[in-house]
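Engineer: Predicted model follows, preceded by the sequence.
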Amino acid sequence: MNSLIQKYNVPGPRYTSYPTVPFWDETTFSETVWVRHLQQAFSISNSTTGISLYIHLPYCESLCTFCGCNKRITRNHAVEGPYVDALLTEWNLYCDILPDRPRIAELHLGGGTPSFFSTGQLNRLLTGIFNRATPTESPDYGWEGHPNNTTSEHLQLLYNFGFRRVSFGVQDYTPIVQRAIHRLQPFGNVRQVTGWARQIGYTSISHDLVFGLPFQKPDSIIDTIHKTLTLQPDRIAFYSYAHVPWIEGINGQRGFRDEDLPTGDQKRVLYETGRELLELAGYIEIGMDHFALPHDLLYNAVQMGTLHRNFMGYTTTKTRVLLGLGASSISDVWSAFAQNEKDPNRYMNRVLAGELPLLRGHILDDQDQFLRQQILNIMCQGQTRWPLGSWSKREWETLNNRLKEFWLDGLLDYDVEGLSVRPEGRPFLRNICMAFDERLNYAQPQTRLFSQTV
């Protein structure tokens, strides 16, 4: 395994979309084209599956130096009101151009730190959203809470709006690791908010753990997971730390030295240690970096073949329209992507001037959509099939050469109609998907764009 880790530990996307953002072609994108694609997708799906809505709340009171998210650090809570004003304005701009009242099947509040916002502002935000929308019959609403500032009032308010999922960022309980990543968070706080959520009635509580952090050792993982298991979260996201300090806006990752990080081989030991403990405790591995107990809807989606992956990660809900509100949010209507302004101030200024705050986008051609489906199948199901004749002779020769290497290493089986990833290949899902990524392979980027795949 160590030799394979050394071979395949290369920079690569996490494939929450295809094409990935660095390879979007903006030459065919415009607001007019984006709105047309959105309206077409909405007309197809709203009356049947409904739509998904992601709302980005970017503010945090302190900087966590492992974080790769788009965020703004401030202790000034006066920013809450103007930002909520902008979110509701953007929502109303979209509702005005949609042909019907939206039905929201999936709603997620992400960050940043959603629990940075007061219950009063969150109530105002969600009341404004549902003034112009209707929940579907069985909605899936979730949000991200910080154990240090989530209150029972936060949990109850969001529960009253239909939220039944909540995820708490834990990362690691080891003091030296917490100090390195500037995330000082006692186990007692996590136990308290988990207990509150369960008492209120949340049916899916998730803990986010991270492996590959600075100074992390197998003992750190063992202690963190043992503590986590005493709380029995329904889901556990066991993420690989993505070290990307060169990306604009996340320079906090330079708060520790590269030599403080585990090597690729050491990182894999951390993952295997954690995975074994989780599986012994009854958790089932799902897709990449996720685990769930058998009663959770995420596990049920795997069993039913309905697991989906989008810019929010793995989800049990598949809609044709994912609308992203807020700074840096990305919208997806299958045939087109659009991303908002990343800077919160630029985002608010444009929205409050009556503009859709679009920064960039991409219109997917037929090949994009075909390759996107193959990558989605691999990430969600560990296999994919395609009709005979899907590839030209030259395309197949190229793909065959890429896949043959994985087959020789015992990671997958394939033929002219599809492939299936072996259990030994699960750690290398991102690498396997890269074989299908024509835009990445064509560009052959010479600068660092992605974190390491292992």
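Structural biologist: Ah, there it is.

Engineer: CA atoms for contacts and neighbours, from now on please.
Structural biologist: Will do.

Engineer: quick one, strands of the stretch 351-454 of the chain?
Structural biologist: Counting by DSSP state E, counting those that start in this stretch, the stretch 351-454 of the chain has strands at residues 358-363, 383-385, 412-415, 418-421.

Engineer: of all these, which lies closest to G201?
Structural biologist: Closest to G201 of those is strand 383-385 (C-alpha to C-alpha; 35.8 Å).

Engineer: which of the strands of the stretch 351-454 of the chain is buried the deepest?
Structural biologist: Ranked by mean neighbour count under mean count of other C-alpha atoms under 10 Å, those are led by strand 358-363, which reaches a mean of 21.

Engineer: Give me the helices and strands touching that one, please.
Structural biologist: Applying 3 or more C-alpha pairs under 8 Å, 6 or more residues apart in numbering; DSSP states H and E, we find strand 358-363 packed against strand 336-340.

Engineer: helices or strands up against the strand it packs on?
Structural biologist: For strand 336-340, the elements it packs on are helix 31-45, strand 330-332, strand 358-363, judged by 3+ C-alpha pairs under 8 Å, 6+ apart.

Engineer: Second structure follows, compare the two:
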Amino acid sequence: MTTSLVQKYNVPGPRYTSYPTVPYWDETTFSVESWKKSFIKSFSESNVSEGISLYIHLPFCESLCTFCGCHKRITKRHEVEHPYIEAVLKEWNLYCDVFPEKPIIKEIHLGGGTPTFFSPENLENLINGIFKRAEKAKDHEFSFEGHPNNTTREHLQRLYNLGFRRVSFGVQDYSDKVQQAIHRIQPFHNVAKVTFWAKEIGYTSISHDLIFGLPFQTLENIVDTIEKTKALSPDRLAFYSYAHVPWIKGNGQRGFKDEDVPKDDEKRRLYEVGKQLLAKKGYHEIGMDHFAHKKDSMFQAFQEGKLHRNFMGYTSSKTQLMIGLGASSISDSWYGFAQNEKTLEDYYTRLENNEIPVCKGHILNDEDLIIRKHILNLMCQFTTSWDDNYFYFEELPEVLLQLQEMENDGLLIIQHNAITVTEKGKPFVRNICMAFDLRLKRNAPQTQLFSMTV
């Protein structure tokens, strides 16, 4: 990758876990009633044929990791577990009261926060409570995020007994200096222990999350982290870019300064070296920032053109409807998005009033649905196509001009009614998606809302 391309395309841009992106959701016209209509429509169309997905946000952490951009509540008081699970189950029952038939659950993902903050017994009560009013799809895929420092063998065994076969462990980087800076002290032997436990119990897909661009991170750190990762041989990897957005998330208790964070060419080199090492270790690049062995279901989904992406990340299976439960969770009906109240206090208050606790969202119009499909194709398969009626908006000349300029730079190939991202263009897939993002073009933010794309 040339320095000139990085300088040209390294601009603030969305990660496109949704389209329209969250800053463009219309809070003035969105309502709980419009959201109900949206998810009932989606449920009626797809529950029997493919089931639904649940994302359950478990927000508690015992300490603050300063690289994290998720909604969380820092506490060591574990008495918060039971009332939170009761609240989540009440929210689920409010949805079940509206569904026209019994939901069939294909996917569950427990995210955070730190899901393994909760005791194995409480997590079991949560899942059993969900299935008091739901059925389990035959081809279900249940997953959870585990913190290597507090995930016990009992966590892994109980969740396995409940049908979980995928687990993701947050690693980030094995450098002591980096770990000190991001307040995430996590020895290699803790990661090794939980990884081997998961393999012994029978988990079929074990993932490690790595991050590049962290403060004080060097090429030597990346090489060492990937060598250690290979020794544990997880089935898949996420190799994320650290999103340095202190103007949004604040400085927190971070142990570093802005100048300690790798930027531009230096940061991109960390990824390129890591990517080459992972390829040598037998991992294949999938979508954006993800890698997997050939035997993993994510690789197979990518090969078959079935890879999907939503607020849970990349997934090898797809459901039209994803319900988000818990404070700050986001739901997706394909026709609309809805986000829950972000603070625990507001979340609990809405549930006490027997209200589905969504606070904002967006119902997609016809143009949104078309653009969303193309951005999803690009993010998942690095290609998209359209018919002759697709480009009906006034911004057509501007979109084509951007695509042609990117083709001149070798980032994509324009065919008749289709584009394909080249190998050279994969690191710039967010920029390519931005060419289609009409809401961003029409109303560019006055302040920086997004992390840098490269």
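Structural biologist: Sure thing, it's come through. A quick note: this is a predicted structure, and the numbers were derived from the prediction, not measured.

Engineer: who touches stretch 241-250 of the first structure?
Structural biologist: Identification of contacts with stretch 241-250 of the first structure by C-alpha atoms under 8 Å, 6 or more residues apart in numbering yields 66-71, 210-213, 251-254, 448-452.

Engineer: Can you check which of the strands of the stretch 351-454 of the first structure gets nearest to S43 of the first structure?
Structural biologist: Nearest to S43 of the first structure, of all the strands of the stretch 351-454 of the first structure, is strand 358-363, at 18.1 Å by C-alpha to C-alpha.

Engineer: matching residues in the second structure for that closest one?
Structural biologist: Aligned by TM-score structural alignment, strand 358-363 of the first structure corresponds to residues 358-363 of the second structure.

Engineer: What mean distance separates the matching stretch from the matching residues in the first structure?
Structural biologist: Superposed on the first structure, stretch 358-363 of the second structure shows a mean distance of 0.7 Å to its aligned residues (mean C-alpha distance after the TM-score superposition for the first structure).

Engineer: Measure how far that stretch is from the centre of its chain, please.
Structural biologist: 19 Å (C-alpha atoms, centre = their mean, to the nearest Å).

Engineer: likewise stretch 180-191 of the first structure?
Structural biologist: 22 Å.

Engineer: Kindly report the same for stretch 357-377 of the first structure.
Structural biologist: Offset of stretch 357-377 of the first structure from its chain centre (C-alpha atoms, centre = their mean): 17 Å.

Engineer: Buried residues, that stretch. List them.
Structural biologist: Buried residues in stretch 357-377 of the first structure, counted by 16 or more other C-alpha atoms under 10 Å: 357-358, 360-364, 368-369, 371-377.

Engineer: Relative to G264 of the first structure, which of those is nearest.
Structural biologist: Of all these, G264 of the first structure sits closest to I375, with 24.2 Å by C-alpha to C-alpha.

Engineer: Give me the distance between that closest one and G50 of the first structure.
Structural biologist: 24 Å (C-alpha to C-alpha, to the nearest Å).

Engineer: ok, now T273 of the first structure?
Structural biologist: According to C-alpha to C-alpha, T273 of the first structure stands 40 Å off from G50 of the first structure.

Engineer: more crowded one of the two?
Structural biologist: The neighbour count for T273 of the first structure versus G50, taken as other C-alpha atoms under 10 Å, is higher for G50 (26 against 16).

Engineer: Leaving out the residues flanking it, which one is nearest to that one?
Structural biologist: Nearest-residue entry for G50 of the first structure: R103, 4.8 Å, with adjacent residues in sequence omitted and distances by C-alpha to C-alpha, 6 or more residues apart in numbering.

Engineer: ok, that neighbour - contacts?
Structural biologist: Contacts of R103 of the first structure were listed using C-alpha under 8 Å, 6+ apart, and they are 46-47, 50-51, 133-136.

Engineer: can we see that at 7 Å?
Structural biologist: Counting by C-alpha atoms under 7 Å, 6 or more residues apart in numbering, R103 of the first structure makes contact with 46, 50-51, 133-136.

Engineer: same question, T224 of the first structure
Structural biologist: Contacts for T224 of the first structure (C-alpha under 7 Å, 6+ apart) come out as 172-173.

Engineer: Map I97 of the first structure onto the second structure.
Structural biologist: Using TM-score structural alignment, the partner of I97 of the first structure in the second structure is V98.

Engineer: any idea how far its match is from I40 of the second structure?
Structural biologist: Distance from V98 of the second structure to I40 of the second structure, by C-alpha to C-alpha: 8 Å.

Engineer: now swap in S333 of the second structure and tell me
Structural biologist: On the measure of C-alpha to C-alpha, S333 of the second structure and I40 of the second structure end up 9 Å apart.

Engineer: Please apply the same query to R15 of the second structure.
Structural biologist: According to C-alpha to C-alpha, R15 of the second structure and I40 of the second structure sit 28 Å apart.

Engineer: Report all helices and strands that the longest strand belonging to the first structure contacts.
Structural biologist: Criterion DSSP state E: the longest strand present in the first structure is strand 134-145. In terms of contacts (3 or more C-alpha pairs under 7 Å, 6 or more residues apart in numbering; DSSP states H and E), strand 134-145 of the first structure is packed against strand 103-111, strand 165-171.

Engineer: is it possible to export those to TSV including distance to G145 of the first structure?
Structural biologist: Output for these, formatted as TSV (distance: least, C-alpha to C-alpha, whole Å):
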stretch	distance to G145 of the first structure
strand 103-111	9
strand 165-171	5
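
Engineer: Out of these, which gets nearest to R198 of the first structure?
Structural biologist: Among these, the nearest to R198 of the first structure by C-alpha to C-alpha is strand 165-171 (10.1 Å).

Engineer: and that closest one with strand 134-145, angle?
Structural biologist: Interaxial angle of strand 165-171 of the first structure relative to strand 134-145 (axes from the mean of the first three to the mean of the last three C-alpha atoms, to 10 degrees): 20 degrees.
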